[in-house]
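S.K.: Okay, predicted coordinates and the sequence, questions at the end:
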Amino acid sequence: MTKEIVIAPSILAANFARLGEEIAAIDAAGADWIHCDVMDGHFVPNISFGADVIKAVRPFTTKTFDVHLMIAPVDPYLEAFAKAGADIITVHAEAGPHLDRSLQAIRALGKKAGVSLCPATPESALDYVLDRVDLILVMTVNPGFGGQSFLGSQIEKIQRIRAMIGDRPIRLEVDGGVTRDNAAIVAAAGADTLVAGSAVFRGNSSADYANNIAAIRVAAEGGRVPTRNYSSATTRADEGELVR
């Protein structure tokens, strides 16, 4: 059964001087989840925020906290993020030697477990953990910075992962350069959960954010129109465009 589209604004693009207010604003604007990009300056070339910040802003919404850990090693910090209020904890397949162990640890903490793949990481990294995951996150930029351009080369990977998932109750999330202009192609490839940062946090009010979220959602839902069959489509990688 096709899952409803989920829009998960990334707070990496929010105004950090008033982060709690920004989270309340995107909640009111129709965000389904709150995406939290945690960067350590080691696994990725940037530092964002940690568990204490997530704990501090958790009271501003009851929406799902989708916590994406771009850190290595990751296992020593899983409990801290679980206690801080994460609902989903996603780790990178590339961030450590024992992915299966990390996923087991997340579930043992009572949280949903996700795996993220960098652009150069093949989907074969998922072969032996599919029954451990609740979410698969495909990076459509190289992780570490917001505001990057979407990598169309990842569309075929999204399609292949959708086929791998089959009927399993796993969400397929895409993060990196997602906008109203490419949301349709992402959804047509099989993604059901879209992370957007800069494309959501344009403007100065919850009303602006609501318009941005709605535009992304409408585009994504339009890309999933049943009469448009992309099963045999190919990808123009430089533009992220499916062509017949």
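M.R.: Thanks, I have it.
S.K.: Could you use CA atoms for every contact and neighbour count after this?
M.R.: Fine.
S.K.: ranges for the helices of this protein?
M.R.: With helices called from DSSP state H, the chain shows them at 19-28, 51-57, 78-84, 99-108, 155-165, 183-189, 206-223.
S.K.: right, so those helices: which one is the most enclosed?
M.R.: helix 183-189 (a mean of 26; mean count of other CA atoms under 10 Å).
S.K.: okay, pairing it with this:
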Amino acid sequence: MLISPSILSADFANLEAELKRIANADWAHVDVMDNHFVPNLTLGLPVVEALLQVSPVPIDAHLMIEDPDRWAPGYAEAGCGSVTFHVEAARDPRTLARAIRAAGARAAMALKPGTPFAPYADLLPELDMVLVMTVEPGFGGQSFLADQLPKVREVREAVRRHGGEIWVQVDGGVGSDTLERCADAGADVFVAGSAVYGAPDAAAAVERLRALAQRHAH
């Protein structure tokens, strides 16, 4: 059960210090938004490269961008431990996942709330993680969409049938009140933004969430 705090809720003027606040997390979740695929602009490869120099934990880059086929492998080459592309934006997700893996990162596929998993289930052999978005991507601090839990369950069942070590990640509105339902549905990687960075002690919040997740581990 892995906790991946989202720096989308962190202080962008002090990202090195904010990463050090979550040194006990498993990953740092970094949202890359291009103002095209989603209606928000955050940061890109130069900032991610700088974060990689100072982060105490591996970086999980979530690319909410158009043309990930062109741009995503560069994040793997830069040293991100995991690179997630949106299947809605990828022209050739199979080739893209292979390119991300070839560059040394875990390859992950993200699904927006309105995107069904079944049409993409055959991509599992190419993937190390599937991200089920539990909010509409674009902004932090949104409310959790409980109607995505059946999709989490569906992905977990498909992973069980497939075998292998494929993580199921949830991102959006994940906190102490919603994490248990996600874990029960089969998620094992939890992206938490305001639940961690909105807490007075971010490291203690990470520990609380991890303990909660472990109680509900399958």
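M.R.: Nice, thanks for sending it over. Quick caveat, the model's predicted, so the values are computed rather than measured.
S.K.: ok so, going back, wait, which of the helices of the first structure is closest to Ser116 of the first structure?
M.R.: helix 99-108 (10.8 Å; CA to CA).
S.K.: After superposing, tell me the mean distance of the closest one to the second structure.
M.R.: Compared with the second structure after fitting, helix 99-108 of the first structure has a mean deviation of 1.3 Å; criterion: mean CA distance after the TM-score superposition for the first structure.
S.K.: so that helix aligns onto which residues of the second structure?
M.R.: Aligned by TM-score structural alignment, helix 99-108 of the first structure falls on residues 93-102 of the second structure.
S.K.: ok, now stretch 18-25 of the first structure?
M.R.: Going by TM-score structural alignment: stretch 18-25 of the first structure matches residues 14-21.
S.K.: got the contact list for the matching stretch?
M.R.: Ile7, Ala10, Asp11, Ala28, Leu51, Val54, Ser55, Pro56, Ala202, Ala203 (CA atoms under 8 Å, 6 or more residues apart in numbering).
S.K.: With adjacent residues omitted, what lies nearest to the fifth one?
M.R.: In space, Leu51 of the second structure comes closest to Glu16 once its chain neighbours are excluded; the distance is 7.0 Å by CA to CA, 6 or more residues apart in numbering.
S.K.: got the contact list for the counterpart of Glu66 of the second structure in the first structure?
M.R.: When the first structure is aligned by TM-score structural alignment, Glu66 of the second structure is paired with Ala72. Residues near Ala72 of the first structure by CA under 8 Å, 6+ apart: Asp40, His42, Phe43, Ala95, Gly96.
S.K.: how near is Ala72 of the first structure to Val141 of the first structure?
M.R.: 19 Å (CA to CA, to the nearest Å).
S.K.: Arg168 of the first structure too?
M.R.: 26 Å.
S.K.: Next: Ala220 of the first structure.
M.R.: Distance from Ala220 of the first structure to Val141 of the first structure, by CA to CA: 19 Å.
S.K.: Out of the contacts of Ala72 of the first structure, which comes closest to Ala214 of the first structure?
M.R.: The nearest one, if we look at those relative to Ala214 of the first structure and count by CA to CA, is Asp40, at 31.9 Å.
S.K.: what's around the closest one, how many residues?
M.R.: 18 (other CA atoms under 10 Å).
S.K.: Which residue of the second structure sits opposite it in the alignment?
M.R.: Looking across to the second structure (by TM-score structural alignment), Asp40 of the first structure lines up with Asp34.
S.K.: do the same with Ala214 of the first structure
M.R.: So Ala214 of the first structure corresponds to Glu207, using TM-score structural alignment.
S.K.: follow-up on the earlier one: for the contacts of stretch 14-21 of the second structure, which one is nearest Met109 of the second structure?
M.R.: Using CA to CA, the contacts of stretch 14-21 of the second structure come closest to Met109 of the second structure at Ala28, 17.2 Å.
S.K.: how far does stretch 129-149 of the first structure sit from the chain's center?
M.R.: Relative to its parent chain, stretch 129-149 of the first structure has a centroid offset of 6 Å by CA atoms, centre = their mean, to the nearest Å.
S.K.: Buried ones in that stretch, by neighbour count?
M.R.: 130, 132-146 (16 or more other CA atoms under 10 Å).
S.K.: Just the residues contacting that stretch, thanks.
M.R.: So stretch 129-149 of the first structure is contacted by 12-13, 39, 44-46, 70, 90, 99-100, 103-104, 112-119, 150-152, 154, 158, 165, 169-177, 197-198 (CA under 8 Å, 6+ apart).
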